[in-house]
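A.B. asks: After the sequence you'll find the predicted model.
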Amino acid sequence: MWKNLIAKLRQVMYRMGLIRGIKSVYDKKEIPINETFFNQIDVWKALYSGYHEDFHKVKYHTLNGTRTRRMATLNIPKVVAQELATLIFNERCEISISDPAFEENVKEVFRRNQFEREFQRYLEYTFAMGGAVVKVFADDSGVRLGYVTADCFIPLSWDQDRIREGLFVSEIRRQAKKYTHLEWHIWEGSEYVIRNELYESSGEDLGVKVPLATLFPDLQEEVRIRNLKRPLFVYIKPNTANNFDTTIPLGIAVYANALDTIKSLDIAFDSFQREFRLGRKRIIVPTAAIRTVIDPQTGQAHRYFDASDEVYDAFNFDQDSDTIKDISVQLRVEEHINAINALLNLLAMQIGFSAGTFTFDGQGVKTATEVVSENSKTFRTKQSHEIVIEEAIRELIEIIGQVGELYGFFHAPSEYEVTITFDDSVAQDKNADALYWIQLVNSGLVSKQMAIQRVLGVTKEEAAALLKEIQQEQQTVTAQAVDFFGMTSGGEG
């Protein structure tokens, strides 16, 4: 009671200007990271959304003074992030768990939380902003998954590259007020603690702490959990070294080191669009030809040419005052297209794609649809990112097992194997791949079980079961064939 009363008193004093609120969440002493790096995330997010003021707000001068306009953009960061996310994770990605019961429970959690759709969407945000977080929690319906973008998560402590504690930040606008919800995930000894705080502000600062019941009447201020092996969230990032701040475990956007190229691309595309407006056909006519003549009978004005037509420009000729001149500017379409394609090839190199992956045909950016060679830069980049994505999915499954066990929804086995088979159809011929493993088996270089595991993308146990089933079928077929030809012990003597 007293706690809520004090909070409400501080809220009133803050509104009256008698006390100051916290300027920024980064000013809280528990946060070991300053906001410099998060300013970079804001830049990557702005470029992904299609407008970054430093890039796309253009000033130009006219006879009427300085004006501003919005530069046209190819929005290539969106294209890059979407293409990479689609290459790596889609509906063809297969996740297998060696324990059948646990596998069914996990896949049911995925189905109820629309994991395939949401994970691909947030994987795109991961490549665009440098990271994303998947939280696991429980409600009356079962185990739930929550997704958070990089700009709403702050790491608090980490071990090597694994984040152990974190802060989730979400903003809510209600009329003229801004509310900020802080959700702390921290360890206190062997206990995992989740704390919730709510702050109110009338400006852009964090403001003052207010009761949770202001917005979340059913939310507890603190939850303590025992017997957890790892935090209830998994941080996902691109497999690209963070050269902006090597001391923190956060990732960077895949195009973070190609901002100059992205800006040059938008400048070239903007120039390409303006080429048609600024290079339009013009007819120069003498000023005498557009003088207004007033009809004395009706009072109406008459012109020799329509002065509102943009084709005509008046000019006071020194000579040949009666001359009409047609000025047609040659458009530099091919030059612009070639320049944009050259920049697209440079961008592809910077982000790990093969040259020619992105092309501009004068109407928009297209991506290569042909089969990607296994030796291509695009395929190697895809496999590189799959390493960290695969590990993140394994950790997510482990957390789902923890939460399911904790709240009694299902049992999680102590030992199991997770196999994740990404969709490599863009780069692999399945028939050729199967033939390759058959040849290795026939040469005695690998076992049949390993070949089944690699070709079908199943676990070691599943491959062993399939091999046993195949051998049993072959024995049955052989016995039937022998009996058919009368070669059994009960046949002719």
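C.D. replies: Arrived safely, thanks for sending.

A.B. asks: Please make it C-alpha for all contacts and neighbour counts, starting now.
C.D. replies: Fine.

A.B. asks: Quick check: longest helix in this structure by residues?
C.D. replies: helix 377-406 (DSSP state H).

A.B. asks: let's bring in a second model and compare:
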Amino acid sequence: MSNAFPPQWVSQVNQSLEVWGAWHSGEIEALEDVHQGMGKGLFSGGVMGALRRFWWGTPATPGQTSGKLHVPLAGDIAEKSANLLFGSLPRIRSEHQADTDRIEQYLEDGLGNVLREGAEHSAALGGVYLRVAWDTSISDRPWLTVVKPDLAVPEFSYGRLTGVTFWRVVLDDGKTVLRHLERHSPGLITHELWSGDQDFLGSPVPLTNHQETALLEPEIHTGIDQLTVVYVPNIRPNRLWSNTPEAAYFGRSDFAGVEPLFDALDEAWSSLMRDIRLGKARLLVDNTMLDNLGPGAGALFDTDQELFVRVDMAGAVENGQLPIKEIQPDIRVEKHLSAIEALTKQIINSCGYSPQTFGLSGEVAVTATEVEARTEASRSTRDNKISYWSPSIAEIIQAMLAIDRVHLGAPGLEALRPKVAFPEAVTPDMEKTSQTVMNLRAAQAISRYQAIAIAHPDWDDQEIITELARINQEQDAQEAPAIPNSSDS
């Protein structure tokens, strides 16, 4: 690693991550900072010029309040993505029963919550790291933590993660920057503390130089031959960095390429609210209708006054005007809402989801088949993401089991790679499924094994075989001939 930190290619990647992170957070200050060049100082040249051309890149007129509002659709999309994946937890089973029992304990400890959290960050930032942690003073079991990609320097080899360095700033006093570097490689975790500045890593210093790193061991030998970290890409390929070798295997954010539409949606919503604000009824009142409050105190018009004293209206009549004129501007509600709805649907479609998933369809689906048809895009995106999450979960759970066995002394573990099965996105219509199975069985078109597989699509081979054995056993018992009673002879 060069002394410039983060490395140049990481800084380039983090430019996009900062933009996506701002949209994900929904914080107006973050959106203004990142588009107006007041963020982390990562932007320059054409990138900064492009951001400033956004509506959020236009600063407010001096002396006026901003009046900019944000529709948190980006955050909703990332949250919906996580819920589609982990609204119902996947089944994680091992061929070794002790491993399966231990995995159940991990789930009881909140493993599912960590996976859902990671999935939301992954949808927004294009990927996420899952890291195994353990500390006997905290728990007798290991657990997973989520690390966002803007705090990591990964090492890939032919698309496989071979090592990663996580970093965090533990001290920044404006001059000196202390960074904690945590590097993971197969069989080894190292901790280092570096003293530098905003742009350079500087030189290593003892871990005891800061309280947050003082208790860390410089080297931890994991005792296993695999990483204790996995990188879960959101969706590949990442079109932005396909020509950057170090970042070519990063995932693609749901927001990639959709940022201008997010910007336009906020502009349209703010325009509607501006119309409402400016559309308040107002009265233009002639000076003769005002109550003089005295020298230097100005004048006022009491809108609640019921009785007005006759005044000289000659001046107003000569000009063809009345001394009081009401102004009620039109509020273009329908036009604004139409534009907002069109932008919202386009954003959802561009992010890979169906408007029905967000409740934007005017029709109500009655059956599970109709729901599945109208949410095809969301289901396809979910299936695509599952293809990355499933092997990643299996890999990191295997690492957890291995750490559990080596460092925490969990008895009976084999640390085998488990199987991960995600449930169906749409609950099947059991009545329709059973009728289909009955018809196929009557036509002798499928075996009993296949019938069970259709009825229970989330079961693995062993579970199907076990159920088939039970059915055969029950049927044999029913068909067994009755033994005659000796008294009947």
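C.D. replies: Arrived safely. Note that the coordinates shown come from a computational prediction; the quantities given were computed from them, not determined experimentally.

A.B. asks: After superposing, what score do the chains get?
C.D. replies: TM-score for the superposed chains, counting by TM-score structural alignment, normalised by the length of the second structure: 0.79, backed by 438 aligned residues with a CA RMSD of 3.4 Å.

A.B. asks: returning to that earlier point: counting neighbours, show which residues of the longest helix of the first structure come out buried.
C.D. replies: Using 16 or more other CA atoms under 10 Å as the test for burial, helix 377-406 of the first structure gives 377-383, 385-386, 388-390, 392-404, 406.

A.B. asks: next one: stretch 177-188 of the second structure
C.D. replies: Within stretch 177-188 of the second structure, the residues that qualify as buried are 177-186, 188, counting by 16+ other CA under 10 Å.

A.B. asks: Repeat that for stretch 154-170 of the second structure.
C.D. replies: 154-156, 161-167.

A.B. asks: where do the helices sit along the second structure?
C.D. replies: Going by DSSP H, the second structure shows helices at 8-25, 28-35, 45-52, 73-86, 97-108, 111-125, 259-278, 314-318, 333-350, 368-374, 376-407, 430-442, 448-455, 461-479.

A.B. asks: Make a markdown table out of those and add distance to N292 of the second structure.
C.D. replies: Shown next, in a markdown table, are the helices of the second structure (distance: least, CA to CA, whole Å):
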| stretch | distance to N292 of the second structure |
| --- | --- |
| helix 8-25 | 51 |
| helix 28-35 | 43 |
| helix 45-52 | 49 |
| helix 73-86 | 51 |
| helix 97-108 | 74 |
| helix 111-125 | 60 |
| helix 259-278 | 28 |
| helix 314-318 | 19 |
| helix 333-350 | 39 |
| helix 368-374 | 66 |
| helix 376-407 | 66 |
| helix 430-442 | 80 |
| helix 448-455 | 85 |
| helix 461-479 | 90 |
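
A.B. asks: hang on, the earlier thing: for the buried residues of stretch 177-188 of the second structure, name the two members farthest from one another.
C.D. replies: Within those, V177 and P186 form the most distant pair, 28.9 Å apart (CA to CA).

A.B. asks: Roughly how far does the residue nearest to R379 of the second structure when sequence neighbours are not counted sit from L193 of the second structure?
C.D. replies: Closest residue to R379 of the second structure apart from its sequence neighbours, by CA to CA, 6 or more residues apart in numbering: A425 at 6.8 Å. Look at A425 of the second structure and L193 of the second structure: by CA to CA, to the nearest Å, they are 45 Å apart.

A.B. asks: So for the two, which sits in the more crowded spot?
C.D. replies: Using other CA atoms under 10 Å as the criterion, A425 of the second structure and L193 rank with L193 on top: 26 against 16.

A.B. asks: So that one sits against R179, correct?
C.D. replies: Yes. Using CA atoms under 8 Å, L193 of the second structure makes contact with R179 at a distance of 5.7 Å.

A.B. asks: Quickly note the distance from the residue nearest to the spatial centre of the second structure to R102 of the second structure.
C.D. replies: Nearest to the mean C-alpha position of the second structure, by CA atoms, centre = their mean, lies E120 at 2.0 Å. Per CA to CA, E120 of the second structure is found 26 Å from R102 of the second structure.

A.B. asks: re earlier: would you mind saying which of the helices of the second structure lies nearest L293 of the second structure?
C.D. replies: Comparing those by CA to CA, helix 314-318 comes nearest, at 22.4 Å.
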